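Student: quick one: sequence plus predicted model below, questions after.
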Amino acid sequence: MTYRPTSTARLTLAGTAAAALAVSAVLLPGAGAATAAPASPAHQAKAAAALAARLGNRAAGSYYDAASRRLVVNITDPSAAQQVRDTGAVPRVVRYSTAQLHTVIADLAKQARIAGTAWVIDPRQDKVVVTADPTVTGAKRARLGAAVKALGDRAALRHTASPFKLLVAGGDAIWGSSVRCSLGFNVTVDGAPYFLTAGHCGNASSTWSDSGGGAEIGQTVDSRFPGTDYALVQYDDSSSAPASEVDLYDGSTQEITGAADAYVGESVERSGSTSGLHGGSVTGLDATVNYEEGSVSGLIDTDVCAEAGDSGGALFDGSSAIGLTSGGSGDCTSGGETFFQPVTAALSAEGATIP
């Protein structure tokens, strides 16, 4: 029988005075004004991204507020409020623009690129949140603390109880020469079948099978880690038509019909053979994690839990592919933080599409 793998996320490898206010202001529509039903969160996020490009330094990120079912768009110039409302979003005046917070990230990259740390812009707080795991001690902890303190209220430091790590361990998805990894999403390149997984998986093996000691089903043709974290594997059987779906671990699957960019506040799910199906939300974008094995940037930060054995698999929102599991901290008993490689970036780099 022809092997027809599915994208089951079997995760086994693991200016203005107003703008200067300390308390930001949300500029709500006037009382009694007619309010149209909000568009879908994804539509609002897409419109906000286009608006941010037009606003330039006056834009300061955005996030979806589930209670109001509206996207909140941060701005540093109150005169841009109506442009935000015109997209169906809610404007919020904050102190720091995205460009200003990116200078914070650049400073951290120069002064505090220490294994066991991570940082991400948090649009809800309008600052860069820096996290240190328990391995950051002594002189390294003092160095990190000094670097964050020098950034003033543009950054905040917090600590996590467990180390940041690539989620490397057992499971039952795809097997390399010395590791077991996770198939993320099936894709096509020039009509031929491939799949995406984590780059640290691709670095570990050039060939893959669907069982321990089984026959080869594919070969790694490109692998990117550190820096980013994705790999492209080509199926040996060029005539195969792998299903594009994710295992929901209740006997059913979710069809995957395309890919989408994540947005802060988005509700997402992660499917994995180690810990099953778990959900949560996107808490940040363009995150940097300094693993012991190397630094990765441009990641999606979430509060979705994951465990050893969950690397490489699928983060999704309904029928949209969102990310590939990279690593994180914590577990699915006590909770945790997990980072994902954006699927759209991997697809673009490889010239691939979701079937």
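Tutor: Nice, I can see it. Numbers count the residues shown, from 1 in each chain.

Student: every contact and neighbour count from this point should use C-alpha atoms.
Tutor: Noted.

Student: count of residues packed around residue 33?
Tutor: Residue 33 has 7 neighbouring residues, counting by other C-alpha atoms under 10 Å.

Student: quick one: it from residue 54, how far?
Tutor: Applying C-alpha to C-alpha, to the nearest Å, the value for residue 33 to residue 54 is 26 Å.

Student: just residue 227 next, same as before
Tutor: To residue 54, residue 227 is 29 Å away according to C-alpha to C-alpha.

Student: alongside the first one, take a look at this:
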Amino acid sequence: MTHRRTTGRRAAVAGTGVAALLAAGFTFQTANAAEATPTAAPHTLTAPKAEKLAATLAGHLGKEAAGTYYDAKAEHLVVNVTSEKAARTARAAGARARVVQHTLAELKSARSAVAEQTTAIPGTAWGVDPVSNKVVVTADRTVKGAKLARLTAAVEKLGSKATLKQSKGEFKPFISGGDAINGSGGRCSLGFNVTVGGAPAFLTAGHCTEAIDNWTDADGNALGSNAASEFPGNDFGLVKYSSSVSHPSEVDLYNGSSQQITGAADAQVGQTVTRSGSTTGVHDGEVTGLDQTVNYGGGDIVEGLIQTTVCAEPGDSGGSLFAGSSAVGLTSGGSGDCSSGGETFFQPVTEALAATGAQIG
């Protein structure tokens, strides 16, 4: 990564930040997650309704809940459970149930165990995957030799609870995305327009606001100054507008139109999402993981990220991830590109809003 920040055109919507893109996608294993035979057809649900049902069931199922994901093709919520009794409860609520081998507590313990190695090895990412019912650890192409051997041994020690994947790309932060915002010596992109106490502001990536304090649009007109910044750990920044520039709550679709954003939502594994960025425009993909941790190197470890199959390239970082009219994430990092494909990590917008006291709009 250089310290020059690069982003896209106008300053009304999408965002940039870190786009270290993961080239290799997940190949989900289901050998240890045999699905129980359903007694009733699961309900057809939109992703937001599936998210609400997942939250409700988590409270009812307690320790027998082992994660959920959204089957976008069938439009079903899939609920992992550890007993047939819990499976009946999930089915009665309208979900599709799977009786799996590992509890969520076991997987979180395995995640903590492998973190002892991954936090010391740059170029790694790790998190619980509800589809495979495992902890998936990914190593980029820079992890080799003794480091790869150490990582392999740590994963193998966890047996069926974990699996190791290797990426052809390299995890590294980029800077740019949606609509262009510029600063001294660099360029990023605006994520989402928000208000704080009624005053207009916007969210972008935290690694952008860590490097640049004052922002202008693509034409050099003043936009505003940083009000909050978190990176590493999290990856979001808040910039308060200091000018009268128009700041609608929408995302640039790069085809002469825009998508209105009316609120924010948490991501759901299996959900279809869209990313807008200044380098590659608009691309779709699927959420493949939640609460992911990525070690970008140099001590820059970011936690709690959304992982997707959406491609991105340098200049897309910080860009907006959305689903319909809901803001979902800010581009953080990954590997790959939009010619050969890739995988991207995003900072959840709901967390950024809660931390800064901002509201979409």
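Tutor: Received it, and whenever you're ready, just let me know what you need. From a predicted model like this one, the values you see are computed outputs, not experimental measurements.

Student: residue 227 and residue 54 of structure 1: which is more packed in?
Tutor: A direct count of neighbours by other C-alpha under 10 Å for residue 227 of structure 1 and residue 54 places residue 227 higher, at 15 against 11.

Student: map the more buried one across to structure 2 for me.
Tutor: Under the alignment (TM-score structural alignment), residue 227 of structure 1 pairs with residue 233 of structure 2.

Student: do the same with residue 248 of structure 1
Tutor: In structure 2, residue 248 of structure 1 lands on residue 253 (TM-score structural alignment).

Student: let me see the contact set for its match.
Tutor: Residues near residue 253 of structure 2 by C-alpha atoms under 8 Å, 6 or more residues apart in numbering: 259, 276, 281, 282.

Student: for residue 178 of structure 1, same thing?
Tutor: Taking C-alpha under 8 Å, 6+ apart, one finds 204, 205 in contact with residue 178 of structure 1.

Student: counterpart of it in structure 2?
Tutor: By TM-score structural alignment, residue 178 of structure 1 lines up with residue 185 in structure 2.

Student: now residue 127 of structure 1
Tutor: With TM-score structural alignment as the criterion, the equivalent of residue 127 of structure 1 in structure 2 is residue 134.

Student: over to residue 275 of structure 1?
Tutor: By TM-score structural alignment, residue 275 of structure 1 lines up with residue 280.

Student: what distance do you get for its match to residue 10 of structure 2?
Tutor: 14 Å.

Student: residue 269 of structure 2 too?
Tutor: 31 Å.

Student: likewise residue 50 of structure 2?
Tutor: Computed as C-alpha to C-alpha, the residue 50 of structure 2 to residue 10 of structure 2 distance reads 35 Å.

Student: what about those two, which has more around it?
Tutor: For residue 50 of structure 2 versus residue 10, neighbours defined as other C-alpha under 10 Å are more numerous around residue 50 (25 against 18).

Student: correct me, but the more buried one touches residue 76?
Tutor: Yes: contact criterion C-alpha atoms under 8 Å: residue 50 of structure 2 and residue 76 qualify, at 7.3 Å.

Student: overlap in contacts of those two?
Tutor: Going by C-alpha under 8 Å, 6+ apart, residues that sit against residue 50 of structure 2 and also against residue 76 are residue 70.

Student: buried set for the strand ranked longest in structure 1?
Tutor: For structure 1, the longest strand by residue count, based on DSSP state E, is strand 276-291. For strand 276-291 of structure 1, burial by neighbour count (16 or more other C-alpha atoms under 10 Å) applies to 276-279, 281-291.

Student: by contact count, what packs against that strand?
Tutor: Strand 276-291 of structure 1 sits against strand 117-122, strand 267-272, strand 294-302, with contacts defined as 3 or more C-alpha pairs under 8 Å, 6 or more residues apart in numbering; DSSP states H and E.

Student: between those strands, which one is closest to residue 196 of structure 1.
Tutor: Of all those, the one in closest proximity to residue 196 of structure 1, counting by C-alpha to C-alpha, is strand 267-272 (14.8 Å).

Student: helices or strands up against that closest one?
Tutor: strand 276-291, strand 314-317.

Student: what do we get in structure 1 for residue 149 of structure 2?
Tutor: Per TM-score structural alignment, residue 149 of structure 2 is aligned with residue 142.

Student: okay, that match and residue 151 of structure 1: tell me how far apart.
Tutor: 15 Å.

Student: cool, and residue 119 of structure 1?
Tutor: Using C-alpha to C-alpha, one gets 13 Å for the distance from residue 119 of structure 1 to residue 151 of structure 1.

Student: of these two, who's got more company?
Tutor: When residue 119 of structure 1 and residue 151 are compared for neighbours, residue 119 comes out ahead with 27 against 15, by other C-alpha under 10 Å.

Student: that older thread, next, give me the two most distant ones among the contacts of residue 253 of structure 2.
Tutor: Counting by C-alpha to C-alpha, the most remote pair of the contacts of residue 253 of structure 2 is 259 and 281, 13.3 Å apart.

Student: can you pull out the strands in the stretch 51-200 of structure 2?
Tutor: Taking DSSP state E, counting those that start in this stretch, the strands of the stretch 51-200 of structure 2 run over residues 65-71, 76-81, 96-99, 124-129, 134-139, 162-166, 179-183, 186-190, 192-196, 199-204.

Student: thanks a lot, catch you later.
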